[in-house]
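Fold the following.
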Amino acid sequence: MSDLLALVGRLLLASLMLAGTVQKISDPTGAGALLALANLPAGLLWPAGIFTTIAGVGIALGLYTRPLALAAAAYCIVTSCFHILMDDPWQMTIAFKNWTIAGGYLMLAAHGPGRFALHPTA
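You can find the predicted model right below:
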C-alpha cells in the first residue's frame, strides 16, 4: 500500500509543477507581474518553465526523484517570496501553500519514489 500511496503522492506533486508550466506558457502576465514587483526580468519565466517541466516529468516518472524533489522544495521556498505581500491575504495564502508543498517534496526526497518508479532507488 505504501508504494501505491507514494505513486499517487508523486503524481500529485508532479501535477503541480506541470500545471505551473502550462500557466507560465498560456498566460505569463500574472507571474510576470510578480517578477516585476521584485524588479526581476520577465525573461526568468522561461528558465522557471523549463525547470517545472523537467521536475514535473521526472518526479511523475520516478526518475532522479530525490534530487528533483530537493530542487522542487527549494523552488517552492524561493517562489514563495514573490507571494509575501502583507496587504494581500490571497498572496499570503499562496506563500504558505508553497511552504507546505515544499514539505511534501522534502518527504519525497527523504523516502524516495516507491517501487512504482522507473528508477526506484533515486
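
can we go C-alpha only for contacts and neighbour counts from here?
Fine.

quick one: buried residues of stretch 72-81?
By neighbour count on 16 or more other CA atoms under 10 Å, the buried set for stretch 72-81 is A72, A73, A74, Y75, C76, I77, T79, S80, C81.

All the helices of the chain, residue numbers only.
All helices of the chain, identified by DSSP state H, fall at 2-26, 29-37, 45-61, 65-80, 89-111.

can you tell which of these is closest to L118?
helix 45-61 (6.0 Å; CA to CA).

helices or strands up against that closest one?
helix 2-26, helix 65-80 (3 or more CA pairs under 8 Å, 6 or more residues apart in numbering; DSSP states H and E).

Redo those helices as JSON lines? Include distance to A117.
Formatted as JSON lines, those follow (distance: least, CA to CA, whole Å):
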{"stretch": "helix 2-26", "distance to A117": "8"}
{"stretch": "helix 65-80", "distance to A117": "9"}
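
and among those helices, the most buried is which?
Ranked by mean neighbour count, those are led by helix 65-80 with a mean of 21 (mean count of other CA atoms under 10 Å).

Which secondary structure elements does that helix sit against?
Using 3+ CA pairs under 8 Å, 6+ apart, helix 65-80 sits against helix 45-61, helix 89-111.

next up, for comparison:
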Amino acid sequence: MNKLQNFSAPVGRIFLAAIFIMSGLGKITNYAGTQGYMDAMGVPGVMLPLVIILEVLGGIAIVAGYKARIVAFLMAGFSILSAIIFHADFGDQTQLNMFLKNIAIAGGFFLIVAHGAGAYALDNRQTEISQ
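Coordinates of the predicted model:
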C-alpha cells in the first residue's frame, strides 16, 4: 500500500491543481472577458488579479506540496465560493454539474487539509536548521 500511496499523492495533487493553473492562465489571456463576467455575476472585476494569483500560485503550491494544508484550505474555500456564486442555478443541469464539480474539488482539498500533501512534497523536506 505504501508504494500506491507514494504514487497517488503527487498524482492526486497534480490532478487537483491542473484545473486551477490552466484556469488562472486562461484568465490572463482573456482578462477583459473574465473581468466582465465577474462584474455581471456581482463580483467586482478588480478582484481578478487576486483570483489569478490564487489559482496559479495556489495550484503550483499544491503540485509542489508546499504549505499544502494552508493552501488546500484556501483553495477549498475558493471552490465552494465559486460554486455558490457562479453555479447555483440548480434548474440548469450544466450549472448543477459545475456546482457539484466544485464541491468535489473542495472535498479533495479537504483531504489534503486532513492528511497533508503526502509523498514527494516540499512539506516533507527537512531543513538544515532543524537538524
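
Got a TM-score for the two of them?
Between these two chains, after superposing, the TM-score reads 0.88 (TM-score structural alignment, normalised by the length of the first structure); 120 aligned residues with a CA RMSD of 1.7 Å.

Which among the helices and strands packed on helix 45-61 of the first structure is found nearest to N39 of the first structure?
N39 of the first structure lies closest, by CA to CA, to one member of those: helix 65-80, at 14.1 Å.

check contacts around the residue nearest the centre of the second structure.
When CA atoms, centre = their mean is applied to the second structure, the residue found nearest the centroid is M75 (4.3 Å). The contact partners of M75 of the second structure, by CA atoms under 8 Å, 6 or more residues apart in numbering, come to L54, E55, G58, A106, F109.

coming back round to it: okay, the buried residues of stretch 72-81 of the first structure in JSON lines with distance to A95 of the first structure next?
Listed next are these as JSON lines, based on distance: CA to CA, whole Å:
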{"residue": "A72", "distance to A95 of the first structure": "15"}
{"residue": "A73", "distance to A95 of the first structure": "13"}
{"residue": "A74", "distance to A95 of the first structure": "13"}
{"residue": "Y75", "distance to A95 of the first structure": "12"}
{"residue": "C76", "distance to A95 of the first structure": "9"}
{"residue": "I77", "distance to A95 of the first structure": "8"}
{"residue": "T79", "distance to A95 of the first structure": "8"}
{"residue": "S80", "distance to A95 of the first structure": "4"}
{"residue": "C81", "distance to A95 of the first structure": "7"}
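
so which pair among those residues is furthest apart in space?
Among the buried residues of stretch 72-81 of the first structure, A72 and C81 lie farthest apart (CA to CA), at 14.6 Å.

which residue lines up with Q91 of the first structure in the second structure?
Using TM-score structural alignment, the partner of Q91 of the first structure in the second structure is Q95.

swap that for P47 of the first structure, sorry
Using TM-score structural alignment, the equivalent of P47 of the first structure in the second structure is L50.

and if you look at S15 of the first structure?
Match for S15 of the first structure (TM-score structural alignment): A18.

same check, this time on F116 of the first structure
Counting by TM-score structural alignment, F116 of the first structure corresponds to Y120 in the second structure.

Kindly report the same for T79 of the first structure.
T79 of the first structure maps onto S82 in the second structure, by TM-score structural alignment.
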